[in-house]
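J.: Sharing a sequence plus its predicted fold:
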Amino acid sequence: MDTVNLTSGFILLAFSDLHYYHAVLFSSLLVIYALTWTANLLLISSIILSPQLHTPMYFFLGNLSVVDICFSTVTVPKLLSCILRGGTSISFLGCFLQMYFFVLLGANESLLLSVMAFDRYLAVCMPLRYVSLMNDRVMNMMNISCWMASSLNSLLHTYILSQLKYCEDRLVHHFFCDVTSLLKLSCSSTNLAELLIYTEGSVPIIIIPFLLILISYVSIAKSIIRIKTSSSRSKAFSSCSSHLMVICLFYGTVIFIYIRPSSDYSSQYDRIVSMAYTIITPMLNAFIYSLRNQDVKQAMKKLIMQGFSLS
């Protein structure tokens, strides 16, 4: 079979099999995408403009919102185009650029969530040393480290898959250029590629951060139990509850997609689950932190009222 080159590219099928639901799907995704931008921009603006939110926790939360906006932007505009056209072509270079930024932002979110868990561990378990341990230098180093590690991880993924030979069947049964989808299209051996991707990608980017989060929250739970007053326990738990919900949303879907044998791959189920963490989760993250955090709600109300007064 002929192999694709830099000019032939691929064809994203997305949800072209759901002909009768295209109008509902398109309008729903457009609303979700608009809400993702609106909620996250409002959250970022509130954090920047409110002095009371200039703390490490909200610094990382602001970075998470930036990642969520970019994460959804990598896939949603192309998906909307696919729905309108019933499938759309994407160049070889465009496909791997999309995959590079998708893996980069997904890995960054995973690492950032583990950093946020460590921040909560220091705040709850070491409150007297928290300010000295989590200073501006440490925050910036952690943030830069997340971006550097996720960039290198994404570059390796992209390079490995770009070196494979792809067959004449260029139909990608997904709404973006995902790692598992492209592996299925290769007509060369993918054993080495799968080994490198699922070990280098899964272990340092998904499994280790997830274990660090578990360890952090076990220690947090022990510290909360030892707190004598119920009001203090409630306050300590409330500072972590939003982050726990976001972790469950993100890792629950990511582990289902990537921590499993490639033989279990199902394009139909994977498209649905992928929508959860690429489209739904970036919107819900902002709402979870906004609605469950009193400081953020007050800052947002103040920002909105100032906007109305200026208009």
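T.: Perfect, thanks for sending it. Numbering: from 1, shown residues only.

J.: can we go C-alpha only for contacts and neighbour counts from here?
T.: Noted.

J.: Show me the longest helix that occurs in the chain.
T.: Identified as the longest helix of the chain according to DSSP state H is helix 92-125.

J.: Tell me the buried residues in the helix or strand that comes right after that helix?
T.: Where DSSP states H and E defines the elements, the next helix or strand beyond helix 92-125 is helix 130-133. Neighbour counts using 16 or more other CA atoms under 10 Å place 130, 133 of helix 130-133 among the buried residues.

J.: swap in stretch 256-271?
T.: Buried, per 16+ other CA under 10 Å, within stretch 256-271: 257-258, 270-271.

J.: Can you give me the first-to-last residue distance of that stretch?
T.: Using CA to CA, to the nearest Å, one end of stretch 256-271 lies 12 Å from the other.

J.: Likewise for stretch 195-214?
T.: Distance between the two ends of stretch 195-214: 26 Å, counting by CA to CA.

J.: Not counting that stretch itself, show me its contacts.
T.: Here stretch 195-214 makes contact (CA atoms under 8 Å, 6 or more residues apart in numbering) with 107, 110-111, 113-114, 117-118, 150, 153, 157, 251, 255, 258-259.

J.: please redo it, this time with the cut-off set to 7 Å
T.: Contact with stretch 195-214 is made by 107, 110-111, 114, 117, 153, 157, 259, as judged by CA atoms under 7 Å, 6 or more residues apart in numbering.

J.: Reformat the residues you listed as a markdown table; add distance to residue 302.
T.: A markdown table is the format used below for these (distance: CA to CA, whole Å):
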| residue | distance to residue 302 |
| --- | --- |
| 107 | 34 |
| 110 | 31 |
| 111 | 31 |
| 114 | 30 |
| 117 | 28 |
| 153 | 40 |
| 157 | 44 |
| 259 | 43 |
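
J.: All the strands of the stretch 51-200 of the chain, residue numbers only.
T.: For the stretch 51-200 of the chain, applying DSSP state E, counting those that start in this stretch gives strands covering 88-90, 171-172.

J.: what about versus this one:
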Amino acid sequence: MQGTASMQRANHSTVIQFILVGFSAFPHLQMMLFLLFLLMYLFTLLGNLLIMATVWSERSLHTPMYLFLCTLSVSEILYTVAMIPRMLADLLSTQRSIAFLACASQIFFSFSFGFTHSFLLTVMGYDRYVAICHPLRYNVLMSPRGCACLVGCSWAGGSVMGMVVTSAIFHLTFCGPNEIHHFFCHLPPLLKLACGDDVLVVAKGVGLVCIMALLGCFLLILLSYAFIVAAILKIPSAEGRNKTFSTCASHLTVVVVHYGFASVIYLKPKGPQSLEGDTLMGITYTVLTPFLSPIIFSLRNKELKVAMKKTFFGKLYPEKNVTM
């Protein structure tokens, strides 16, 4: 046993970097994929920055709902920064090696910001619940101090989840080979490179913790909307019901997109699947979901859309400010 352990430690010390296979299976598409992902990435950054700038400059948007939206934009920017620039660089390079520490950092930041995103979506659901079901107590329950506490807990929770996952994975022994069949340090292909008796235990433990956290957030959001729908149905006029529900439309759409893509990735049936298929599916939550989020909030939130027009086009077309 001691000989086996020392051999594993020796092999572990030789794994100082991993190779990201990425999109190497599509050599003729790499330039097109680079341009497509670059445009989507820039649009994601621009969309989130526009949302943040609009909320910052428009005093009418200085409310808890838009504070949470700004924080969501920050977490989304940081999440994409942790993933996409490296992917874009690899699309133009033949050397796709990533250092052991860099791989651990990528996993930590991707999980931290990813879970922060889920926690913030849950907090936003709670905000809509309080606003619709307890409007008279809204200013008390969603005070500046209370909002700051909710945001702080979301970031702290995301960081803890990132640390738990990263420390659990990188305490394993990696004996080789060192090729990760993905475009970033993704857990399933990374775990296939680990060896030792505790790999299966760690994999199941990490999976259980992640699923419980995400499922818990999703159930809390569902519970919030169950109360919201019940309250909306009590409103006598159809116009009142539509106006009230419109304040939730953008958040609910983002939740459906976020958890819809996550379920496709993590809850797909076990079975034979091509490595290329896994790589392409990874695009949905790495590139597509962050790309769609600012579009949904900008187009489906009337108040934010009007504020954007006023903030960025009002100076160019001052005569239109009256009609907005």
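T.: Arrived safely, thanks for sending. If you're wondering where the values come from, they're calculated on a predicted model, not measured in any experiment.

J.: mind giving me TSV with the strands of the stretch 51-200 of structure 1 and columns for distance to residue 56 of structure 1?
T.: Formatted as TSV, these follow (distance: least, CA to CA, whole Å):
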stretch	distance to residue 56 of structure 1
strand 88-90	40
strand 171-172	41
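
J.: Make a markdown table out of those strands and add mean neighbour count.
T.: Below are these laid out as a markdown table (neighbours: other CA atoms under 10 Å):
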| stretch | mean neighbour count |
| --- | --- |
| strand 88-90 | 20 |
| strand 171-172 | 20 |
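
J.: Relative to residue 309 of structure 1, which of those is closest?
T.: Minimum separation from residue 309 of structure 1 across the strands of the stretch 51-200 of structure 1 (CA to CA) falls at strand 88-90, 45.0 Å.

J.: out of the strands of the stretch 51-200 of structure 1, nearest to residue 49 of structure 1?
T.: That would be strand 88-90 among the strands of the stretch 51-200 of structure 1, by CA to CA, at 39.8 Å.

J.: before we move on, back to that, check the contacts of stretch 195-214 of structure 1 and tell me the two furthest apart.
T.: 117 and 157 (26.4 Å).

J.: hang on, the earlier thing: of the contacts of stretch 195-214 of structure 1, grab the buried ones for ChimeraX.
T.: Remark: buried members of the contacts of stretch 195-214 of structure 1, expressed as a ChimeraX selection using 16+ other CA under 10 Å:
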select :107,110,111,114,117,153,157
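
J.: between the contacts of stretch 195-214 of structure 1, which is closest to residue 40 of structure 1?
T.: Closest to residue 40 of structure 1 out of the contacts of stretch 195-214 of structure 1 is residue 110 (17.8 Å), distances taken as CA to CA.

J.: residues touching the aligned partner of the closest one in structure 2, list them.
T.: Taking TM-score structural alignment, residue 110 of structure 1 has residue 118 as its aligned residue in structure 2. Residue 118 of structure 2 sits next to residue 217 when contact means CA under 7 Å, 6+ apart.

J.: Relative to residue 95 of structure 2, how far out is residue 118 of structure 2?
T.: Counting by CA to CA, the gap between residue 118 of structure 2 and residue 95 of structure 2 amounts to 34 Å.

J.: cool, residue 231 of structure 2 as well?
T.: Counting by CA to CA, the gap from residue 231 of structure 2 to residue 95 of structure 2 is 57 Å.

J.: Which of these two has more residues huddled nearby?
T.: Using other CA atoms under 10 Å, the more surrounded residue of residue 231 of structure 2 and residue 95 is residue 231, with 16 against 12.

J.: got a list of what residue 216 of structure 1 touches?
T.: Residues in contact with residue 216 of structure 1 (CA under 7 Å, 6+ apart) are 117-118, 121.

J.: now structure 2: which of those residues match?
T.: Listed in the original numbering, these still in contact in structure 2 are 117-118, 121 (both residues aligned by TM-score structural alignment, their matches' CA atoms under 7 Å).

J.: Residue 69 of structure 1 -> structure 2?
T.: Residue 69 of structure 1 maps onto residue 77 in structure 2, by TM-score structural alignment.

J.: check contacts around that match.
T.: Contact partners of residue 77 of structure 2, counting by CA under 7 Å, 6+ apart, are residue 45.

J.: all helices in structure 1, in order from the N-terminus.
T.: 22-49, 56-85, 92-125, 130-133, 136-162, 179-185, 191-196, 202, 208-226, 230-258, 267-275, 281-292, 294-310.

J.: can you tell me what part of structure 2 the shortest one aligns to?
T.: The counterpart of helix 202 of structure 1 in structure 2, using TM-score structural alignment, spans residues 211.

J.: Stretch 102-120 of structure 1 vs structure 2, average offset?
T.: Average distance, stretch 102-120 of structure 1 versus aligned residues of structure 2 after superposition (mean CA distance after the TM-score superposition for structure 1): 0.6 Å.

J.: what separates that stretch from the chain centre, distance-wise?
T.: Relative to the centre of its chain, stretch 102-120 of structure 1 is centred 8 Å away, using CA atoms, centre = their mean, to the nearest Å.

J.: And stretch 46-55 of structure 2, by the same measure?
T.: Offset of stretch 46-55 of structure 2 from its chain centre (CA atoms, centre = their mean): 17 Å.

J.: quick one: it aligns where in structure 1?
T.: Counting by TM-score structural alignment, stretch 46-55 of structure 2 falls onto residues 38-47 of structure 1.

J.: quick one: contacts for residue 16 of structure 2?
T.: 99-100.

J.: And the alignment partner in structure 1 of residue 143 of structure 2, how far from residue 305 of structure 1?
T.: Superposed on structure 1 with TM-score structural alignment, residue 143 of structure 2 falls opposite residue 135. Using CA to CA, we find residue 135 of structure 1 at a distance of 32 Å from residue 305 of structure 1.
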